[in-house]
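Colleague: what would the 3D arrangement of this be:
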Amino acid sequence: MEAAVACLAEHGWAGSTVAVVAERAGVSRGAAQHHFPTREDLFTGAVEYVAEERSAALRALPVQGRAEVVAALVDLYTGPLFRAALHLWVAASNEPQLRPRVTELEARVGRETHRIAVELLGADESRPGARETVQGLLDMARGLGLANLLTDDTARRARVVAQWATLVEEGLG
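Modeller: So this is what the prediction gives:
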């Protein structure tokens, strides 16, 4: 799975074949296809792996202030796991056999990420606007991750993250 994610992050969907992943993983193509009969099976498995890794990374965050949680959430969306997931999203938009798998998985990942973010931020979703504040943070983090794919956006991102930390603190009380 790590080889599939790395290939996807580095080469995108077009450059990531079962043969390329097998070579990187140090296994035969036949061995890879024994476990993952199709390319879609392999990369759907990779998305599942990415989702589990992203959730594990979030759950492993120590309890800390909201500003640190905001920064950690953004970091999650600017790393190689997000890059690999993004390549799969793009592929799914053009590959009908991949689309339902990725759509279902990303919906599940989105719910899990939101739930973990709520816990980390100590958000009370019974308060008006709290749910939207958390979701807005996650949407903003995803957007910053997307912007980071094309250019090193570190300086601007730091300013945006600081402002969002303030908004989250105000929005969640």
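
Colleague: drop to CA atoms for contacts and neighbour counts, all remaining ones
Modeller: Noted.

Colleague: residue contacts, E112?
Modeller: S55 (Cα atoms under 8 Å, 6 or more residues apart in numbering).

Colleague: what's the helix or strand for it?
Modeller: Per DSSP states H and E, E112 falls inside helix 99-121.

Colleague: where's the most centrally placed residue in the chain relative to E169, distance?
Modeller: What sits nearest the mean C-alpha location of the chain, by Cα atoms, centre = their mean, is F82, with 3.8 Å. Plainly put, F82 is 25 Å away from E169 if you go by Cα to Cα, to the nearest Å.

Colleague: same deal with V18?
Modeller: 46 Å.

Colleague: quick one more, to check against the first:
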Amino acid sequence: MRARLLAATVALLVERGFAGTTTTLVSERAGVSRGAQLHHFPTKNDLVFAAVSHVTATRGVELAAAAARIPAGPQRTRAVLGMLADHFTSPVFTAALELWVAARTDPDLLAEVAPLEQRVGRETHRLTVELLDADESKAGVRELVQATLDLVRGLGLASTITDDARRRKRILDRWSEVLEEELS
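Modeller: Sure, this is the predicted structure:
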């Protein structure tokens, strides 16, 4: 039941945003009674805090699984960028984005979201370094990796407004060439 409530919360965050996600709608979407929902999560904040943890864990699992599928060889850098772009355009990222925006003006939510997002950011950076076989002891490499993550995150943000898949592909193709040259 708890998993259904969390899945429903994430789905509603994606569809309706933070403001449009209510405990009543979550109960309906999850197919549980309002009383059962209140038993597990007495307030919207309780539900959202649990969803934050759920989204964070889901993002980590999805990213690790995608990383395991990255091929070796000459197209590896482009495949890594594609994996990151897929991650930052996924419904789970959209749900996380809704939580970031809501946390900006909600100190209680910010206290929950910020440490988890910092952990996800560090793990994503570490994974990207590993997948790109980037040597961060070389001058400028750490900044290139961070610029890569900022780039794909920005492209993910843009995709929430409009379908820019063709533009995103062109940008990532070119950035892949830059990374190949700079990291070799």
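
Colleague: superposed, what's their TM-score?
Modeller: After superposition, the two chains reach a TM-score (TM-score structural alignment, normalised by the length of the first structure) of 0.94; 173 aligned residues with a Cα RMSD of 1.3 Å.

Colleague: tell me the contacts of the residue mapped onto the residue nearest to the centre of the first structure from the second structure?
Modeller: Taking TM-score structural alignment, F82 of the first structure has F93 as its aligned residue in the second structure. Taking Cα under 8 Å, 6+ apart, we find F93 of the second structure in contact with 59, 87.

Colleague: at 10 Å what do you get?
Modeller: 14, 55-56, 58-59, 86-87, 99, 153, 156-157, 160 (Cα atoms under 10 Å, 6 or more residues apart in numbering).

Colleague: go on, T154 of the first structure?
Modeller: Per Cα under 10 Å, 6+ apart, neighbours of T154 of the first structure: 78, 144, 148, 160.

Colleague: read off where stretch 143-150 of the second structure ends up in the first structure.
Modeller: Stretch 143-150 of the second structure covers residues 132-139 of the first structure once aligned (TM-score structural alignment).

Colleague: with the second structure superposed, average distance for that stretch?
Modeller: In the superposition with the second structure, the average deviation recorded for stretch 132-139 of the first structure is 1.0 Å (mean Cα distance after the TM-score superposition for the first structure).

Colleague: who touches that stretch?
Modeller: 70, 73-74, 77, 110-111, 113-115, 117-118, 121, 123, 125, 129-131, 140-145, 161, 164-165, 167-172.

Colleague: any of these buried? List them.
Modeller: The neighbour count (16 or more other Cα atoms under 10 Å) marks 70, 73-74, 77, 110, 113-114, 117-118, 121, 123, 130-131, 140-142, 144-145, 161, 164-165, 168-169, 171-172 as buried among the contacts of stretch 132-139 of the first structure.

Colleague: helices along the first structure, start to end?
Modeller: Here the first structure has its helices, by DSSP state H, at 2-11, 18-25, 29-35, 39-59, 66-77, 80-94, 99-121, 130-150, 154-172.

Colleague: tell me the counterpart residues of the second one in the second structure, please.
Modeller: In other words, helix 18-25 of the first structure. Against the second structure, helix 18-25 of the first structure falls on residues 23-30 (TM-score structural alignment).

Colleague: just the last one next, same as before
Modeller: Across the second structure, the stretch matching helix 154-172 of the first structure (TM-score structural alignment) is residues 165-183.

Colleague: next up, the contacts around A130 of the first structure.
Modeller: Contacts of A130 of the first structure (Cα under 10 Å, 6+ apart): 118, 123-124, 136, 168, 171-173.

Colleague: from the residues you listed, pick the one nearest P100 of the first structure.
Modeller: The shortest gap between P100 of the first structure and any of those belongs to G136, at 24.8 Å (Cα to Cα).

Colleague: state the distance from the residue sitting furthest away from the middle of the second structure to F41 of the second structure.
Modeller: Ranked by distance from the centre of the second structure (Cα atoms, centre = their mean), the top residue is G35, with 31.1 Å. Applying Cα to Cα, the value for G35 of the second structure to F41 of the second structure is 10 Å.
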